[in-house]
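In: Quick one: sequence plus predicted model below, questions after.
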Amino acid sequence: MTTLTLTVVDIDDTVPGIRTLTLADADGGVLPSFTPGSHLVIECAGGANAYSLTGETAAPHHYVVSVLECPQGRGGSRWIHRQLGVGDTVVAHPPRSAFAPVLRARRHLLIAAGIGITPMISHLRSAKRWGRDVLLLYVFREGRGAYVDEIGSLTDNASFFTDRAAFLAELAPVLAGQPFGTNVYICGPSQFIDDVVAMAAELGWPPSRIHVERFGGELAPGDPFEVELSSSGQVFTVESGVSLLECLTTRGHSIPNLCRQGVCGECRVTVRSGTVMHRDLFLTDDERRHSMMACVSRARGRVELEL
């Protein structure tokens, strides 16, 4: 898999608990362009993590990511916050997006909580560049709002909330009052996403116009499901709280893997039949029709794999 070697050229710790890194090509070259809503997978202590790119999208000389410190996490954020310094190098995989703006949308409604604002920044840049109609709702803890000043330079159509009740009071009428053809993009903690999606569904939003970006590795245990392997006919059950990757590995199957959070693409397996509940940040919609990431995704009922 192609990787990039990037140098840390600046670190910003202005927002408590959030470290913003500016990364440049180690040889000073132009970096690959990316689609708004893309993330960068950085190989960290303990594996690899995906971080949303917030800088310029076209032929950039720098990549910018913001990382929330998670003391109880898998170690990537602690490594970035406590060990990484200006002048250090990191290994990253080229940008990839599963959260791009729908270009035909009449309006783009962006709804973010906390560090979930990061993928919205490139959406705002794109909307400003191309003159697209955009509206942002952003809720965060007092003193913990990231990119607040930059948002003000990108749009006049943004509302900020530091009180959850005030945010929820505004959310329902905003969702209910959007013109036909609006697409909504939601990023934040899992429960936040689930609550907003549920409200949108109750108000009649079609699933095709609801787009979510979940944090890698933030997963509920999930229900048990059955797996059939096409090569051998073997059938087994993946229990709640256990990943498909773990089950395959314990049964002697060698499945490449790196991040175990659905961001790197290493543990991709081919699906012959069944309904997959995709939880990754890697596969495109087309790829999800016949593939799943064994580390995080699950199935509903039974799935047949080409293994």
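Out: Received it, and whenever you're ready, just let me know what you need. Numbers count the residues shown, from 1 in each chain.

In: Could you use CA atoms for every contact and neighbour count after this?
Out: OK.

In: Leu305: what's it in contact with?
Out: For Leu305, the set of contacting residues under the criterion of Cα atoms under 8 Å, 6 or more residues apart in numbering consists of Val227, Glu228, Leu229, Ser230, Val269, Thr270, Val271, Arg272, Ser273.

In: how about a cut-off of 10 Å?
Out: Residues in contact with Leu305, defined by Cα atoms under 10 Å, 6 or more residues apart in numbering, are 227-231, 233, 269-274, 290-292.

In: Use this one as the comparison:
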Amino acid sequence: MTLTSDVPVRNSAGGTELQLTVAETIALTPTVRHVRLVDPAGRTLPSFTPGSHIVVTCGTGPGGRPRRNSYSLTGPAFEPDHYAISVRLEESGRGGSQWVHDLQVGDRVPVGTPRSAFAPILTARHHLLVAGGIGITPILSHVRAAVQWGRSFEVHYAFRDGDGAHLDELHDLCGPRLYIYTAREVFRKRMGQALLEQPIGTHLYMCGPTGLVDDLCERAGRAGWPDARVHYEHFRVGDLDPGEPFTAHLTRRVIDVTVDSGVSLLDALESRGVAVPNLCRQGVCGECRLPVMSGGIDHRDLYLSAAEKEAGDCVMPCVSRANGPRLELDL
């Protein structure tokens, strides 16, 4: 697992990679491991916006392809001396979380530079931060920034009893502004109240399982929250129906690619040597977005807006499929 390069390199997805070293690993809960990564030469790492994530190359997956997972940064954001991630072990996942849990001090890890799609709104009057389970990781970086800059905030954190990560740190940072829940109905009742009690100008931030995020988005809408003040990150999509086989026609290459039932469009394209930038392969990050020329789309992602899905001019090939026998792509 040891790599040799100490300088940034270009990865196959077109981004910049840092070769970092594992400085520390800590078991936060029975299922969550915290990993601290540093530059092997002791250099300061690039700063990032709270809510950012890094893409970690977690060994290789099926077919020998690099397995890349996105993990939220939990540590200090300005000129950090380390990057810190906390990863829940997913027994039914693609193996990336197990790879992280197996890391040892001194191992080298290829890491992309930070990316942000979940940043705090600096003009917000108040920040209502909500986390479910391991969704606390980007929320923790929001909390650090709010404390550092004296911003108004509160945190609502729901988790299974005995499996709350970063609790001590959150108590120290938040004090009475932290609300924790281990009972689902108590959490739902309190959030119903919280959505109605916030001052005008509050922004809502959520990270957690799809069910939690979708439920709160719906309830916020009913409570009159403008869409512009509601921000969220999903974990990933669940198991998907294998779907019907279809043909993807690549208009620039003038070739047809058969996509069998149970095979993703992304996998089918890669099997034909068509490189598509991708990260999560779960319909969450938006990295693999492709333009569609014609054909119906069975949208299964969590990235595109309702309006974008209605337009029918793009597809997330990692999870979405044709809603018919043929899909024409601008590739």
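Out: Now that the structure is in, tell me what you want to look at. Just so we're clear, the structure is a prediction, and the values are computed from it rather than from any experiment.

In: tm score of chain vs chain?
Out: Structural agreement between the two chains, given as a TM-score (TM-score structural alignment, normalised by the length of structure 1), stands at 0.82; 299 aligned residues with a Cα RMSD of 3.5 Å.

In: quick revisit: of the contacts of Leu305 of structure 1, which belong to strands?
Out: Val227, Glu228, Leu229, Val269, Thr270, Val271, Arg272, Ser273, Gly274, Ser291, Met292 (DSSP state E).

In: Pretty sure Asp313 of structure 2 sits against Met293.
Out: Yes: the pair Asp313 of structure 2 and Met293 passes the contact test of Cα atoms under 10 Å, sitting 6.5 Å apart.

In: Need the residues touching each of the two.
Out: When Cα under 10 Å, 6+ apart defines a contact, the residues bordering Asp313 of structure 2 and Met293 alike are Leu329, Asp330.

In: ok but Phe192 of structure 1 is inside a helix, no?
Out: Yes: assessed with DSSP: H, G, I helix; E, B strand; the rest coil, Phe192 of structure 1 lies in a helix.

In: Which position in structure 2 pairs with it?
Out: With TM-score structural alignment as the criterion, the equivalent of Phe192 of structure 1 in structure 2 is Leu212.

In: pretty sure its match is touching Met206, no?
Out: Yes: under the contact definition of Cα under 10 Å, Leu212 of structure 2 touches Met206, with a separation of 8.6 Å.

In: Which of these two has more residues huddled nearby?
Out: Of the pair Leu212 of structure 2 and Met206, Met206 is the one with more neighbours under other Cα atoms under 10 Å, namely 27 against 18.

In: quick one, what contacts the more buried one?
Out: For Met206 of structure 2, the contact set (Cα under 10 Å, 6+ apart) comprises 118, 128-132, 135-136, 138-139, 156-157, 212-214, 216-217, 230-234.

In: Remind me which helix or strand it belongs to.
Out: Secondary structure here is read from DSSP states H and E; on that basis Met206 of structure 2 sits in strand 202-208.

In: can you pull the contacts of whatever residue of structure 2 lines up with Phe34 of structure 1?
Out: Taking TM-score structural alignment as the criterion, the aligned counterpart of Phe34 of structure 1 in structure 2 is Phe48. Applying Cα under 10 Å, 6+ apart, one finds that Phe48 of structure 2 lies in contact with Ile54, Leu73, Pro76, Ala77, Phe78, Glu79, Pro80, Thr113, Pro114, Arg115, Ser116, Ala119.

In: and the first one, how many neighbours?
Out: This points to Ile54 of structure 2. Residue neighbour count, defined by other Cα under 10 Å, stands at 22 for Ile54 of structure 2.

In: repeat for Glu218 of structure 1
Out: By the measure other Cα under 10 Å, the count of residues near Glu218 of structure 1 is 13.

In: Okay, the nearest residue to it once chain neighbours are set aside and Phe215 of structure 1: tell me how far apart.
Out: Distances taken as Cα to Cα, 6 or more residues apart in numbering put Ser190 closest to Glu218 of structure 1, at 7.1 Å, once the chain neighbours are dropped. For Ser190 of structure 1, the distance to Phe215 of structure 1 (Cα to Cα, to the nearest Å) stands at 8 Å.

In: If you count surrounding residues, which of the two has more?
Out: Of the pair Ser190 of structure 1 and Phe215, Phe215 is the one with more neighbours under other Cα under 10 Å, namely 23 against 15.

In: Okay, that one and Trp79 of structure 1: tell me how far apart.
Out: 18 Å.
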